[in-house]
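Engineer: generate coordinates for the sequence data below:
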Amino acid sequence: MNQNISLNTSVTSEPRLTSLSHGGGCGCKIAPGVLSEILKSVPQLPFPKELLIGIETSDDAAVYQINDSQAIVATTDFFMPIVDDPFDFGKIAATNAISDIYAMGGTPLFALALVGMPIKVLSNETIARILAGGAEACRAAGIPIAGGHTIDSVEPIYGLVAIGIVDPKRVKSNAAAQAGDILILGKPLGVGILSAALKKDLLSAEGYQEMIANTTKLNTAGPALAKLAGVHALTDVTGFGLAGHTLELARGSHLTAQIDWQQVPLLSNVQNLAEQGIITGASDRNWESYRNDVLLPEQFSPAQQALLTDPQTSGGLLVSCSADAVNDVLAIFKEHQFLDACVIGQMTSKQAQYVTVLL
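Structural biologist: Here you go, the predicted model:
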């Protein structure tokens, strides 16, 4: 019988990290519908021609061209704890931030740390362990943390500004998919559900290890995928769930994405946990934000809907590629040890909804 766990390697008198935050990981994101409403009232300045990718299509990072062969890729990502172990929290948050560089087809160069900590609640040792976890993720990516900024915060917050570089000809937006493309997902779903189980002390030690392995695995396949002519669009699946990030890809490309739910890879036991009602509040917020743009089959269960909208922290790359590039894409994923990568659907001409789920 699996023993459930409540992990915290910091000072025993300190509270659990997850107890200090109202949300965890990418589940902290403002729901896409609310964010869209907020941004409507924000005045937009003219973009210089060198800014190849800005905010127009909700892409993963900004891209600014500096010459014919080089463009800067810049992104930032930070959130509250998704786990109680401080080292794991830092490593997950840093891995998640760096992922946006890979999702543009770029190579990371360096990072800046963003640190907000309740210094009267957490010990210096615990805060140092969070930063050490972030540094370990950067070490694995081959980049330094070159600086950053710290504040005394009510809730613990950690993340990075990540800076990378890419050949402008190899930038992969989330808005360039083509009709007939095949969709391939690099990591299995269910991180949000596992984090919800952890908060309720219902996650087994094996489940925790699977969660950590998934969320701390850098999406290093991105640059190699970007070199394939048959790869047309690329993004990563994070806080808005598979449905939300597929929606952004489809909307930006003026197409409809068809997801074959039977082919979507899932982390161990998350289907069972979802059927028990162990889900995040962000899942429901996500669904309310984009339900009018997503068509579900009548027999789609509440648990399946929760998985479709489950916020993924440091989730997998979502690739839209031509049919003749599928084997090459899967080979690159395999080379980078993404053994769960698989075909999950296709892009078609625009239909009534941007995303259609098939059973």
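
Engineer: all contacts plus neighbour counts: C-alpha atoms, from now on.
Structural biologist: Will do.

Engineer: show me where the stretch 1-150 of the chain has its strands.
Structural biologist: Secondary structure of the stretch 1-150 of the chain, counting by DSSP state E, counting those that start in this stretch: strands at 51-53, 62-65, 71-79, 107-117, 145-152.

Engineer: of all the ones you listed, which one is nearest T348?
Structural biologist: For the strands of the stretch 1-150 of the chain, the distance to T348 is smallest for strand 51-53, at 24.0 Å, taking CA to CA.

Engineer: tell me which residues in that closest one are buried?
Structural biologist: L52, I53 (16 or more other CA atoms under 10 Å).

Engineer: then stretch 141-153?
Structural biologist: A141, I143, P144, I145.

Engineer: ok, stretch 227-240 next?
Structural biologist: Buried-residue list, stretch 227-240, by 16+ other CA under 10 Å: G230, V231, H232, A233, L234, T235, D236, V237, T238, G239, F240.

Engineer: and I101, what does it touch?
Structural biologist: D60, A61, V73, A74, T75, T107, P108, A162, I163, G164 (CA atoms under 8 Å, 6 or more residues apart in numbering).

Engineer: against A71, how distant is it?
Structural biologist: For I101, the distance to A71 equals 12 Å [CA to CA, to the nearest Å].

Engineer: and which of the buried residues of stretch 141-153 is nearest P223?
Structural biologist: Nearest member of these to P223, counting by CA to CA, is A141, at 12.6 Å.

Engineer: quick one on the thing from earlier: now the buried residues of stretch 141-153 as TSV including distance to W261?
Structural biologist: Below are those laid out as TSV (distance: CA to CA, whole Å):
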residue	distance to W261
A141	32
I143	37
P144	39
I145	39
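
Engineer: tell me the one of the residues you listed nearest A226?
Structural biologist: A141 (17.4 Å).

Engineer: show me the helices in the stretch 251-359 of the chain, by range?
Structural biologist: Secondary structure of the stretch 251-359 of the chain (DSSP state H, counting those that start in this stretch): helices located at 270-275, 281-290, 302-309, 326-335.

Engineer: out of these, flag the one nearest G316.
Structural biologist: helix 326-335 (10.6 Å).

Engineer: name the helices or strands packed onto that closest one?
Structural biologist: helix 222-226 (3 or more CA pairs under 8 Å, 6 or more residues apart in numbering; DSSP states H and E).

Engineer: compare with the first, here's sequence two:
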Amino acid sequence: MTNATLRLTELSHGGGCGCKIAPSVLSEMLASMPAAQPFANLMVGTETADDAAVWRLNDQQALIATTDFFMPIVDDPYDFGRIAATNALSDVYAMGGTPIMALAIVGMPINTLPVEVIGRILAGGASICAEAGIPVAGGHSIDSPEPIYGLVALGLAHPDTIKRNRDARDGDVLILGKPLGVGVLGSAMKKGLLDADGYAQMIATTTRLNRPGPALAALDGVHALTDVTGFGLLGHLLELCRGAGLEAQVSASALPLIPAAIPFARDGIGPGAIGRNLASCGDAVQFDSGVETWQRSLMADAQTSGGLLVACAPEAVENVLAIFRQGGFGEAAVIGRMAQGPAQVKVTA
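Structural biologist: Model prediction:
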């Protein structure tokens, strides 16, 4: 395979956040882990389904630590690096923090990928870190059968503004910062169906840093914050519901969608992660009869470098939307609300 014909996506069995282990399987795996010992300064650990771990350094600072990596979702090595880095830094923003440093995680098939291609992947990731104002200060690499790239990301926040995904309240409004459809577009690309405009839409959303996170976390009325990635909107919304012991009510027609993804979703094109995510949700997600199959698929679509999901008081909605729009997230939209009820998601047309 020459550099001219090399397709990164052909070197791996999955791509992007679609590589994630299904939520139900992950729960079974983690169930056998011994209970963590209590640490006074560990503000967020494995006891919740949050985006990152948080350690209180002092009364003014909390350290946010996370890691994220995956196999290629696109064939262009530079774009792959950019997407993976944006996705990894998102978990810091989703906790309400500001990134300060990153470490690279690199696994590459050295005998298959030319060194210059690997260098382009690393350069793409470094470019996003530079955009975020942080260094790639080190990392670790291995020779692996499939290409893998990502980051360990570290950030800081005030302890009082750390936002967990379990603190949504009855009556909170749900706002999604980025449109859905990344996994569907990735599948269309692998099938050779995605044109240049569709690819541009995909890259534009997956390389957009979720920088509004700290401003949202500091805003009065914002109670819970997470980002939508491999488990799809439904899976991550269920994490909010279970953490808070509340029901989410979502309108399918209100969801922001990547325009290029809609016709592919209507044609049934999408990653295998859609079926796994829907199966993992089980009876905890209830669809009205008017919600079409393609809409259900987009709600379960594995989002690589997806948007922030905010649960806020009704009086904070305009301020939340203003922060999103000022940050370049004009697609941000109100998609539903939290209400009293069992920990489940109800979707209306």
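
Engineer: tm score of chain vs chain?
Structural biologist: The TM-score (TM-score structural alignment, normalised by the length of the second structure) is 0.98; 349 aligned residues with a CA RMSD of 1.1 Å.

Engineer: helix or strand for the nearest residue in space to T348 of the first structure that is not next to it in sequence, which one?
Structural biologist: Leaving aside its chain neighbours, T348 of the first structure sits nearest to A179 (4.6 Å; criterion: CA to CA, 6 or more residues apart in numbering). Using DSSP states H and E, A179 of the first structure falls within no helix or strand.

Engineer: what about A179 of the first structure, how many residues nearby?
Structural biologist: 19 (other CA atoms under 10 Å).

Engineer: now which residue in the second structure aligns to it?
Structural biologist: Matched across to the second structure, A179 of the first structure falls on D170, judged by TM-score structural alignment.

Engineer: ok, that match - contacts?
Structural biologist: Neighbouring residues of D170 of the second structure by CA under 8 Å, 6+ apart: L246, M338, A339, Q340.

Engineer: among the residues you listed, who's most crowded?
Structural biologist: Result: M338 is most packed of those (other CA under 10 Å), 25 neighbours.

Engineer: which residues touch that one?
Structural biologist: A168, R169, D170, G171, D172, V173, L174, L246, E247, A248, Q249, A311.

Engineer: one more pass at 7 Å, please.
Structural biologist: Residues in contact with M338 of the second structure (CA atoms under 7 Å, 6 or more residues apart in numbering) are R169, D170, G171, D172, V173, L246, E247, A248, Q249.

Engineer: not counting residues beside it along the chain, what's closest to it?
Structural biologist: Leaving aside its chain neighbours, M338 of the second structure sits nearest to A248 (4.5 Å; criterion: CA to CA, 6+ apart).

Engineer: isn't the one you found right next to G341, touching?
Structural biologist: No - assessed by CA atoms under 7 Å, A248 of the second structure is found out of contact with G341, at 8.6 Å.

Engineer: please identify which of these two sits among more neighbours.
Structural biologist: A248 (30 against 13).

Engineer: and the more buried one? What does it align with in the first structure?
Structural biologist: Matched to the first structure by TM-score structural alignment, A248 of the second structure sits across from A257.

Engineer: ok, now how distant is its match from P118 of the first structure?
Structural biologist: 43 Å.

Engineer: now distance to L296 of the first structure too, for the helices of the stretch 251-359 of the first structure, in a markdown table please.
Structural biologist: A markdown table is the format used below for these (distance: least, CA to CA, whole Å):
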| stretch | distance to L296 of the first structure |
| --- | --- |
| helix 270-275 | 17 |
| helix 281-290 | 11 |
| helix 302-309 | 8 |
| helix 326-335 | 26 |
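
Engineer: who wins for proximity to L39 of the first structure among those helices?
Structural biologist: The nearest among those, by CA to CA, is helix 281-290 at 14.5 Å.

Engineer: that closest one corresponds to what range in the second structure?
Structural biologist: Under the criterion TM-score structural alignment, helix 281-290 of the first structure matches residues 272-281.

Engineer: ok, now stretch 299-316 of the first structure?
Structural biologist: Counting by TM-score structural alignment, stretch 299-316 of the first structure sits on residues 290-307 of the second structure.

Engineer: quick one: buried residues of the matching stretch?
Structural biologist: Buried, per 16+ other CA under 10 Å, within stretch 290-307 of the second structure: 294-307.

Engineer: how about stretch 105-125 of the first structure?
Structural biologist: Neighbour-count burial for stretch 105-125 of the first structure [16+ other CA under 10 Å]: 105-118, 122-123.

Engineer: same deal with stretch 196-214 of the first structure?
Structural biologist: 196-199, 202-205, 207-208, 211-212, 214.

Engineer: list the contacts of the match of helix 281-290 of the first structure.
Structural biologist: Taking CA under 7 Å, 6+ apart as the rule, stretch 272-281 of the second structure contacts G18, A22, P23, S24, F231, G232, G235, S297, A300, D301, A302.

Engineer: just give the closest residue to the spatially most central residue of the first structure, not the sequence neighbours.
Structural biologist: In the first structure, the centroid-proximal residue (CA atoms, centre = their mean) is T238; its distance is 2.5 Å. Excluding the flanking residues, the one nearest T238 of the first structure by CA to CA, 6+ apart is Q312, at 4.3 Å.

Engineer: list the contacts for the one you found?
Structural biologist: C26, L189, G190, V191, G192, V237, T238, G239, G241.

Engineer: burial count for N292 of the first structure?
Structural biologist: Taking other CA under 10 Å as the criterion, the count of residues near N292 of the first structure is 12.
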